[in-house]
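Asker: Give me a 3D structure for the following:
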Amino acid sequence: MTHKETHDDKICSKVEESYHIIGKKWMCLIVHTLLKEPKRFSEIHAFIPDLSKRVLNERIKELEECGIILRNVILDRPVRTEYSLTKKGVELGRALQEVEAWAEKWF
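Answerer: You can find the predicted model right below:
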């Protein structure tokens, strides 16, 4: 933190970055689908059918880069890939559940 950068500026930039991530269309729903258990790509897609496979692939990559989702290749026959939430992702999921409760009450 530079001498000109205040604590509030640093917090504001972190909040802005988090809203940039979760504000992208489909991000929160993807996290929601993974809250209870890991899922394969096709299972996530089946849960959110209006989400194209191309965009789902892009969003999963973004969530991986942010450390929210973990990609796990399972070497059984046949080989398959599952996605799960990291600790960071689970905490985000819990925060989003509060938003879901708010939505249930007000919408």
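Asker: C-alpha only now, for contacts and for neighbours.
Answerer: Noted.
Asker: if I look at the closest residue to residue 73 other than its chain neighbours, how far off is residue 106?
Answerer: The spatially closest residue to residue 73, leaving aside those adjacent along the chain, is residue 81, at 4.4 Å (C-alpha to C-alpha, 6 or more residues apart in numbering). Applying C-alpha to C-alpha, to the nearest Å, the value for residue 81 to residue 106 is 37 Å.
Asker: Comparing these two, which residue is more hemmed in?
Answerer: Remark: of residue 81 and residue 106, residue 81 carries more neighbours, 13 against 7, as counted by other C-alpha atoms under 10 Å.
Asker: which SS class is that one?
Answerer: Counting by DSSP: H, G, I helix; E, B strand; the rest coil, the backbone at residue 81 sits in strand.
Asker: Can you name the residues that contact the residue nearest to the spatial centre of the chain?
Answerer: Closest residue to the average C-alpha location of the chain: residue 31 at 4.0 Å, with C-alpha atoms, centre = their mean. Residues near residue 31 by C-alpha atoms under 8 Å, 6 or more residues apart in numbering: 85, 89, 92-93.
Asker: Next, the structure of the following sequence, for comparison with the previous one:
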Amino acid sequence: MTDDSGFDVDRAFCPDYHRAVELIGRRWTGVILRALLHGARRFSEMRDVIPEMTDKMLSARLRELEAEGIVVRHVTADIPVRVEYALTDKGRDLGETIAALSAWADRWAAVEGTQNGP
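Answerer: This next block holds a predicted model:
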């Protein structure tokens, strides 16, 4: 059965959709992706733009995103060694999704007890 928009109501639970939401919805992952949408960043730069996140959690999330093919790790053999993280094509393809979620958050997400939205 489909609704007026053509959405297959009987397939509301889609394993692929569920996997994607669980991956992107993990704690801190959205913030990391949003930061990387603006270009490659070194670990310390990411830590600076996400100050509440621990180094251990940032490392874990970056490894997970790398394993999923969303983030790539570039090591430059400088002294000291430089490590940068960047989005792959697969990761950059999330740009519209992150932008849409950001717009939704600006409109609806309450911060410090404020009421947003219409």
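Asker: ok, the residue nearest to residue 73 of the first structure touching residue 44?
Answerer: No - in this structure, residue 81 of the first structure is not within contact of residue 44 by C-alpha atoms under 8 Å, at 11.9 Å.
Asker: For the first structure, which segments are assigned as helices?
Answerer: Along the first structure, counting by DSSP state H, helices occupy 7-22, 27-33, 41-47, 53-65, 87-106.
Asker: Map residue 64 of the first structure onto the second structure.
Answerer: Counting by TM-score structural alignment, residue 64 of the first structure corresponds to residue 66 in the second structure.
Asker: Now do that match: how many residues are near it, please.
Answerer: Counted with other C-alpha under 10 Å, the neighbours of residue 66 of the second structure add up to 18.
Asker: separation between it and residue 86 of the second structure?
Answerer: In this view, residue 66 of the second structure and residue 86 of the second structure are 10 Å apart by C-alpha to C-alpha.
Asker: so what sits against both of those two?
Answerer: Joint contacts of residue 66 of the second structure and residue 86 (C-alpha under 8 Å, 6+ apart) are 72-73.
Asker: residue contacts, the nearest residue to residue 74 of the second structure once chain neighbours are set aside?
Answerer: Closest residue to residue 74 of the second structure apart from its sequence neighbours, by C-alpha to C-alpha, 6+ apart: residue 84 at 5.1 Å. Counting by C-alpha under 8 Å, 6+ apart, residue 84 of the second structure touches 40-43, 73-75.
Asker: hmm, which of these are the buried ones?
Answerer: Using 16 or more other C-alpha atoms under 10 Å as the burial test, the contacts of residue 84 of the second structure include 40-43, 73 as buried.
Asker: Same list, the residues you listed, but as a markdown table with distance to residue 101 of the second structure please.
Answerer: As requested, those are exported to a markdown table (distance: C-alpha to C-alpha, whole Å):
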| residue | distance to residue 101 of the second structure |
| --- | --- |
| 40 | 21 |
| 41 | 22 |
| 42 | 25 |
| 43 | 24 |
| 73 | 25 |
